[in-house]
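Participant: Fold the following for me, if possible:
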Amino acid sequence: MPTITVGLRPHTLPAPITEDTPPAAVAMLLGTLHALPDGGMRIVFDVNGDPARLRIPAAAEPGKADGLWQHTCFEAFIATPGEEAYREFNFSPSGQWAGYAFSRYRERNTVADPSFTPRMQCRVDAGHLMLEVELPASALPSVAAGISLQVGLAAVIELADGSLDYWAVHHPAAQPDFHHRDGWVLSFDPRMISA
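Facilitator: Next up is the predicted model:
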């Protein structure tokens, strides 16, 4: 089954490490894409660090919710290459999610918002926060056979002091901007399942 694993990095790099520097709250953040047999996509976000130094949203009634990005939240931006339209997905460790359609850069198209219910699972232990989500094929943009989707993975990490760190595979702008298309550097075809 096709799989891609990439490291995300913070928009603002931490200060140089000295012997007096405490370890970072997040040492590493990985994102992994898996193709599913039905043409859907599994995304796994794995935060290696100290969950005690993060603000992780408490479990809530699973369902759609807006404003998830204001706290620890994992995001995927998915588009068909060459088209301005794209989709944004937000996933909270609380079990809540959101899906939005855009007709072009930051221009919402509420009529085309994807209707879906993802399968989500969140685990927290002494050194990890892991969130796994499965998106059905119907939630993804449609592409012609042989064309891969353009994907950007990102995360907002809320630290214990309430500040927010912005993580992505690539940060193309001076300010954090997950909607910036140049940050979507992954190419993935969820339909390419090996026999």
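Participant: can we go C-alpha only for contacts and neighbour counts from here?
Facilitator: Will do.
Participant: List the contacts of the closest residue to residue 167 other than its chain neighbours.
Facilitator: Once flanking residues are discounted, residue 167 sits nearest to residue 10: 4.2 Å by CA to CA, 6 or more residues apart in numbering. With contact taken as CA atoms under 8 Å, 6 or more residues apart in numbering, residue 10 is in contact with 165-168.
Participant: cutoff 10 Å now
Facilitator: 26, 28-29, 154-157, 165-171, 176 (CA atoms under 10 Å, 6 or more residues apart in numbering).
Participant: Also this sequence, please, to line up against the first:
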Amino acid sequence: MQVDLRAFNSCDAIDFLRFDLERGASNLLQLSFELSGSIQSRFATIAEPRDRTFGLWQEDCFELFLRPLDCRQYWELNFAPNGDWNCFLLSDYRQGLEASNDIKIKTLKSRHLTQRYQISATLELAGDAMQLNKTFWMGPAAILAAAGSRHYFALEHGNKPDFHCPDHQRRFIN
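Facilitator: Reported below is the predicted structural model:
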């Protein structure tokens, strides 16, 4: 499933930001973020995941929120252009944040294409994350710095950026 992310505030340094999610084997998800614009040249090329790191959202960060149907708990995944990552489980909307090992990052890599940058990952679902069967809610997002400001990208926005809001997520059916 491929979707374009919308900027909360205009950003001339980014022409587009696209997200793609596909199911691999029954417990694997493959995702990618692809962006075009002058900002892409500052991101490094990575070949594997680096460190599990907290606070990635304070810098450039690609994010994915996953929530089983009819469930309040959800996972937040963070991917930095340098290869750092994290995975959290929340018990409800912005509540009970804790590090989670239910989703493992099997691969995390990036590459530069002609005028584009792509970061992709393979996720392995385990434990409670196996609830993410064929249909679930997803919310891809990104926080990117450009021209001295932070820019927020998501499927939808309310009156302020809020990636956790279930109203801004889309059903994934595979």
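Participant: returning to that earlier point: out of the contacts of residue 10 of structure 1, list just those in helices.
Facilitator: Assignment to helices by DSSP state H places none of the contacts of residue 10 of structure 1 there.
Participant: if we can go back for a sec, what's the match for the residue nearest to residue 167 of structure 1 in structure 2?
Facilitator: In structure 2, residue 10 of structure 1 lines up with residue 7, judged by TM-score structural alignment.
Participant: got it, and residue 141 of structure 1?
Facilitator: Per TM-score structural alignment, residue 141 of structure 1 is aligned with residue 129.
Participant: Give me the neighbour count for the closest residue to its match other than its chain neighbours.
Facilitator: Distance criterion CA to CA, 6+ apart; nearest residue to residue 129 of structure 2, sequence neighbours excluded, is residue 102 at 5.4 Å. Around residue 102 of structure 2 there are 18 other residues, counting by other CA atoms under 10 Å.
Participant: Residue 51 of structure 2 versus residue 102 of structure 2, what's the distance?
Facilitator: Shown here: residue 102 of structure 2 relative to residue 51 of structure 2, a distance of 17 Å by CA to CA, to the nearest Å.
Participant: got it, and residue 60 of structure 2?
Facilitator: From residue 60 of structure 2 over to residue 51 of structure 2 the distance is 15 Å, taken as CA to CA.
Participant: Out of the two, name the residue with the larger neighbour count.
Facilitator: Taking neighbours as other CA under 10 Å, residue 60 of structure 2 and residue 51 compare with residue 60 leading, 20 against 11.
Participant: you'd agree that one is up against residue 150?
Facilitator: Yes - Residue 60 of structure 2 is within contact range of residue 150, at 8.6 Å (criterion: CA atoms under 10 Å).
Participant: Name the residues contacting each of those two.
Facilitator: In terms of CA under 10 Å, 6+ apart, residue 60 of structure 2 and residue 150 are both contacted by the residues 143-144.
Participant: Where does stretch 69-79 of structure 2 end up in structure 1?
Facilitator: The aligned range for stretch 69-79 of structure 2 is 81-91, by TM-score structural alignment.
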